[in-house]
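[1] predicted model follows, preceded by the sequence.
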Amino acid sequence: MQNFWFSAALLPEGWAKSVRVAVDGAGLIAAITADAPAQPDDSRHGVLLPGMGNLHSHAFQRGMAGLAEVRGDSTDSFWTWRDTMYRFVDRLDPDALAAIAALAYIEMLEAGFTRVGEFHYLHHDLTGAPYAARGAMAAALAAAADESGIALTLLPVFYATADFGGVPANPAQRRFINSLDSYAALHDASRTGIAGLDDSRIGIAPHSLRAVTPEQLRALLPLAAPVHIHIAEQQREVDACLAWSGARPVEWLLANAPVDADWCLVHATHITPAERIGLIASGAVAGLCPVTEANLGDGIFPARDFVAEGGRWGIGSDSNVAIDMAEELRTLEYGQRLLHQSRNLLGGAHASTGAGLFAGALAGGQQALHGTGFTVGAPADFVTLAADHPAFVGRDGDSLFDALVFSGRRDLIDGVWRRGRQVVAAGRHVARDSVTARYLAVMRKVLAG
């Protein structure tokens, strides 16, 4: 049994002072006691926050961060960025994926994320054929999660078509493509590949309405939950969906699929008020990735009204061009400020905007990833703040979140524990040196290829 003492802790019921937490030998929370004096053998810390869920990641894209920031001959957009991504994936094998994902995952932990939803679509070898071990790429992700210590919700992606109406996939997508039967086998192999990880989950991810037919979508749903899907990220996607079906993407999905609290609609950027109301009523989570959405020029989600009306949402690092929990929350709020020419828009019921942002993302991430909160019986996943950081002077309670989100960087997070094991100390992951060295060696080969 380990015992921790915190000067303050954010518990499900709110802030508490002088909190003792007992963690059993399996890394699960055995007891939480507020207003408790520290005991001689306690590990003593300042402020505890529950670990955050990162609900949308493509880990391999960490390796291409910055490679698409050169203007092309035509207008640059998500679609030209996608061409760069297609060229990059043709250089990756399981070993390269494991090295890139390991670095991405330790950076997530250093940023305060303790669980990641890996939206995993790079399945096959360079020819597009399944690996001899069908789940080889999923196993690479599992190895990265094991090495870093992050909790993994694996979301194997079903990708079958290039556009609405069953347009055949193009050669650049060959490493992603499956039939329903081959996907079922891949999903089984992926489930086996992550079975040895503590607290792992597996769901399904129909890539998008562009990439699956209605019949395929219906056939996929019995396999697992949660269900994550890209949707309405780009205006071109909305226009193509209207031409195909006469309905917008979110409108079509809500009318033709059993969308509920087990679903996460990733991006949902371009939605009408009616679609917004329908999404809220479904209980699904809107998976927002503000830094990537800004980087790709996607657009701005109508978060002000969505939050005010009780919508559920979480944050993801998506393309991993930057991995920073606070920056995702700050970018989300600042986008709304620019759009509406007003301030402090996403705090919800909280007077503190930072506290409201953190609470919304925490709840949405737990729901979308089938994670657990900081409660007795749950894994001991938590973050401690750097109490002596200048940004925190004179702050306590919710004002700590305002400092964390708006006036600091990643150095405001001091320690991170996953299942009771410290994986980040003094802001640095315990395996950073070895993981970085391997990443550098791999990426030199990848980029020289």
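    Cool, the structure landed. Computed from a predicted model, the values in this text were never measured in an experiment.
[2] alpha carbons only for contacts and neighbour counts from here, please
    Will do.
[3] where exactly do the helices run in the chain?
    Counting by DSSP state H, one finds helices in the chain at the ranges 78-89, 94-110, 136-148, 180-194, 214-220, 235-245, 249-256, 273-282, 290-296, 303-308, 325-340, 353-369, 399-406, 432-448.
[4] by contact count, what packs against the third one?
    This points to helix 136-148. helix 94-110, strand 151-158, helix 180-194 (3 or more CA pairs under 8 Å, 6 or more residues apart in numbering; DSSP states H and E).
[5] in TSV, list these along with mean neighbour count.
    TSV is the format used below for these (neighbours: other CA atoms under 10 Å):
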stretch	mean neighbour count
helix 94-110	27
strand 151-158	28
helix 180-194	18
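[6] show me the one of the ones you listed that comes nearest Met443.
    Comparison of those against Met443 by CA to CA identifies helix 94-110 as nearest, at 7.7 Å.
[7] now the angle from the closest one to helix 432-448?
    Regarding helix 94-110 and helix 432-448, their directions subtend 130 degrees when assessed with axes from the mean of the first three to the mean of the last three CA atoms, to 10 degrees.
[8] what sits up against helix 94-110?
    Helix 94-110 has contacts (CA atoms under 8 Å, 6 or more residues apart in numbering) with 59-60, 62-63, 114, 136-137, 140-141, 143-145, 147-148, 150, 320, 323-325, 410, 413, 415-416, 423-424, 427-429, 431-432, 435-436, 438-439, 442-443, 446.
[9] repeat that for stretch 282-297.
    Applying CA under 8 Å, 6+ apart, the external contacts of stretch 282-297 come out as 55-56, 77-78, 81, 259-268, 299-301, 311-322, 327-329, 331-332, 364, 367-368.
[10] distance of the residue lying closest to Phe119 once chain neighbours are set aside from Leu109?
    Excluding its sequence neighbours, the residue lying closest to Phe119 (CA to CA, 6 or more residues apart in numbering) is Leu155, at 4.9 Å. Counting by CA to CA, to the nearest Å, the separation of Leu155 from Leu109 is 19 Å.
[11] next up, a structure to set beside the first:
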Amino acid sequence: MIHARQALLAEGWARDVRLTLADGRIAGIETGAAPQAGDVRVDTLLPALANLHSHAFQRAMAGMAEERQEGRDSFWTWRALMYRFVGRLTPGQVEAIAAQVQLEMLEAGYAAVGEFHYLHHQPDGRPYDDIAEMSRRIFAAAQQSGIGLTHLPVLYSHGGAGRAPLGEGQRRFGNDIERFGVLLEAARAALGALPGDARLGVAPHSLRAVAPEDLAQLVAMQPAGPIHIHAAEQPQEVRDVEAWLGARPVAWLLDNAAVDGRWCLIHATHMTAAESRALAASGAVAGLCPITEANLGDGPFAGPAYVAAGGRFGLGSDSNVLISLTEELRLLEYSQRLRDLGRAVMVAGRGSVGAFLYAAAARGGAQALGRAAGIIAPGRLADLVAVDSTAPALCALPREKLLDGLVFAARDTVVTDVWSAGRHLVREGRHVRRDDILAAFRRAMRELTAD
């Protein structure tokens, strides 16, 4: 049982809210209720967001790619460094890094993660004896951290648009469609070791890395569940795909891939106004990663037209260079303000920007991960976050302004408790297994950087 002084329910704010949890879900809600002995008592309860896009292993290279080289640095020079780095990672290190990433996500207020997982093989490209070895390491990390996991094995068949061969740095990622089918089924079997809220989706990496006929086969392999794909992250990618397929990536997907509500287009940064409207109409989710998109120089998402068209979106930490829920929300809005020279941009019509961003990202992230969450209501997964409204950044605000304060003035340190499908994983701001997970991460980093 949880008792909250106030909570944001599906129908709006309520005081003195008592939640009953059963089998990972919200079984009952009482308002105007007094706390009872044994209740977990919190100040302000919100639906927890899902982090819809993560490459966990990249957390280990945070801060390693911030030195300017001769010439112009870009996403593509960063990618070359990432390829060199990834060749060094062992399965044990990947597990330790992923557990630490998931811990940091939970402490930031996320209850679930979509792991866009393309690090499949040994450094020379040969599969491990268990082709799903690296997926199992992500699962083992999730067992330690308790985070809700939607695992998204990635099909990565080509090194660039036009069926270019894989480069040396991409060998650990590569599968043809037949071998990927074997990997997918092995991952599906291994996922059974996780709690019942765990999900399996698929992720064709991008139209640079997957040919049209393989994309069609992959979708047929996964008739239900999430489908995630990188799309239109960089102008060069848009040009390369258009030169090969005769259409820009978002337009091509909408015309050829039956994109619907189970799809999540990651980034979708460089869309035309017509593409924004069409993506919104499809019911798909735009997976926005503002910190990584700023770090890599991708550019800001075209938010106003997409929001005005009713487009759905969620948030992801992508490269995990900085894991901060409040900063992702803040930077999403601030990137629009910097481009448009205006304020209060990411909301249609009138209203609270913070409340709109938080609620929309909660619903969109849950949809993208195939989780019955995103709102506090009976029958929904108990993905919940408690924050301290007496913190300095929030204490002067009425509850109607609380989400504006959370988005624009607070840090993640206002998070006191987090539940993922009813698992109480963060208490008094700390993950329940913080010390063990952090110690393993530090050991892995010492091994990784020893020479």
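    Great, that's in hand. Quick caveat: nothing in here was measured; it's all calculated off a predicted structure.
[12] which one of the helices of structure 1 is the most hemmed in?
    Among those, helix 94-110 has the highest mean neighbour count (mean count of other CA atoms under 10 Å), at a mean of 27.
[13] average offset of it relative to structure 2?
    Compared with structure 2 after fitting, helix 94-110 of structure 1 has a mean deviation of 0.4 Å; criterion: mean CA distance after the TM-score superposition for structure 1.
[14] quick check: that helix aligns to which part of structure 2?
    Per TM-score structural alignment, the counterpart of helix 94-110 of structure 1 in structure 2 is residues 91-107.
[15] sorry, back to before: the helices and strands packed on helix 136-148 of structure 1 into TSV, with extra columns for distance to Val23 of structure 1?
    Formatted as TSV, these follow (distance: least, CA to CA, whole Å):
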stretch	distance to Val23 of structure 1
helix 94-110	20
strand 151-158	17
helix 180-194	24
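[16] what's near enough to touch the residue most central in space within structure 2?
    Nearest to the mean C-alpha position of structure 2, by CA atoms, centre = their mean, lies Leu52 at 2.3 Å. For Leu52 of structure 2, the contact set (CA under 8 Å, 6+ apart) comprises 112-115, 287, 314-317, 365, 368-369.
[17] just the ones of those in strands?
    112-115, 287, 314-315 (DSSP state E).
[18] report the buried members of those residues.
    The neighbour count (16 or more other CA atoms under 10 Å) marks 112-115, 287, 314-315 as buried among those.
[19] what about the residue nearest to Pro300 of structure 2 when sequence neighbours are not counted, distance to Gly342 of structure 2?
    Spatial nearest neighbour of Pro300 of structure 2, excluding adjacent residues (CA to CA, 6+ apart): Ser335 at 5.9 Å. Per CA to CA, Ser335 of structure 2 is found 10 Å from Gly342 of structure 2.
[20] aligned to Ser389 of structure 2, what sits in structure 1?
    Looking across to structure 1 (by TM-score structural alignment), Ser389 of structure 2 lines up with Ala387.
[21] which residues does that match contact?
    Shown in contact with Ala387 of structure 1 (CA under 8 Å, 6+ apart): 46-47.
[22] can you check Arg239 of structure 2 too?
    Arg248 are the contacts of Arg239 of structure 2 under CA under 8 Å, 6+ apart.
[23] one more: Asp124 of structure 2?
    Asp124 of structure 2 neighbours (CA under 8 Å, 6+ apart): 171-172.
[24] distance check, the residue opposite it in structure 1 once aligned against Gly46 of structure 1.
    Applying TM-score structural alignment, one finds that Asp124 of structure 2 aligns to Thr127 in structure 1. According to CA to CA, Thr127 of structure 1 stands 53 Å off from Gly46 of structure 1.
[25] quick one: contacts for Glu118 of structure 1?
    Residues counted as contacts of Glu118 of structure 1 (CA under 8 Å, 6+ apart) are 55-59, 152-156.
[26] let me know the closest of these to Gly14 of structure 1.
    Closest to Gly14 of structure 1 out of the contacts of Glu118 of structure 1 is Leu55 (23.3 Å), distances taken as CA to CA.
[27] residue in structure 2 matching that closest one?
    Aligned by TM-score structural alignment, Leu55 of structure 1 pairs with Leu52 of structure 2.
[28] with Arg419 of structure 1 instead?
    Aligned by TM-score structural alignment, Arg419 of structure 1 pairs with Ala421 of structure 2.
[29] now do the contacts for that match.
    Ala421 of structure 2 neighbours (CA under 8 Å, 6+ apart): 24-25, 111, 148, 197, 381-383.
[30] just the buried residues out of the residues you listed, in ChimeraX syntax.
    In ChimeraX, this line selects whichever of the contacts of Ala421 of structure 2 come out buried by 16+ other CA under 10 Å:
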select :24,25,111,148,197,381,382,383
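[31] format the contacts of Ala421 of structure 2 as JSON lines; extra columns: distance to Ala99 of structure 2.
    Formatted as JSON lines, these follow (distance: CA to CA, whole Å):
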{"residue": "Gly24", "distance to Ala99 of structure 2": "21"}
{"residue": "Arg25", "distance to Ala99 of structure 2": "24"}
{"residue": "Ala111", "distance to Ala99 of structure 2": "14"}
{"residue": "Gly148", "distance to Ala99 of structure 2": "12"}
{"residue": "Asp197", "distance to Ala99 of structure 2": "18"}
{"residue": "Leu381", "distance to Ala99 of structure 2": "22"}
{"residue": "Ala382", "distance to Ala99 of structure 2": "21"}
{"residue": "Asp383", "distance to Ala99 of structure 2": "19"}
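[32] follow-up on the earlier one: Leu106 of structure 2 versus the match of Arg419 of structure 1, what's the distance?
    Separation of Ala421 of structure 2 from Leu106 of structure 2 (CA to CA) stands at 12 Å.
[33] ok, now Pro165 of structure 2?
    Pro165 of structure 2 sits 38 Å away from Leu106 of structure 2, going by CA to CA.
[34] swap in Phe408 of structure 2?
    Distance, Phe408 of structure 2 to Leu106 of structure 2, using CA to CA: 20 Å.
[35] quick one, longest strand in structure 2?
    Under DSSP E, structure 2 gives strand 12-22 as its longest strand.
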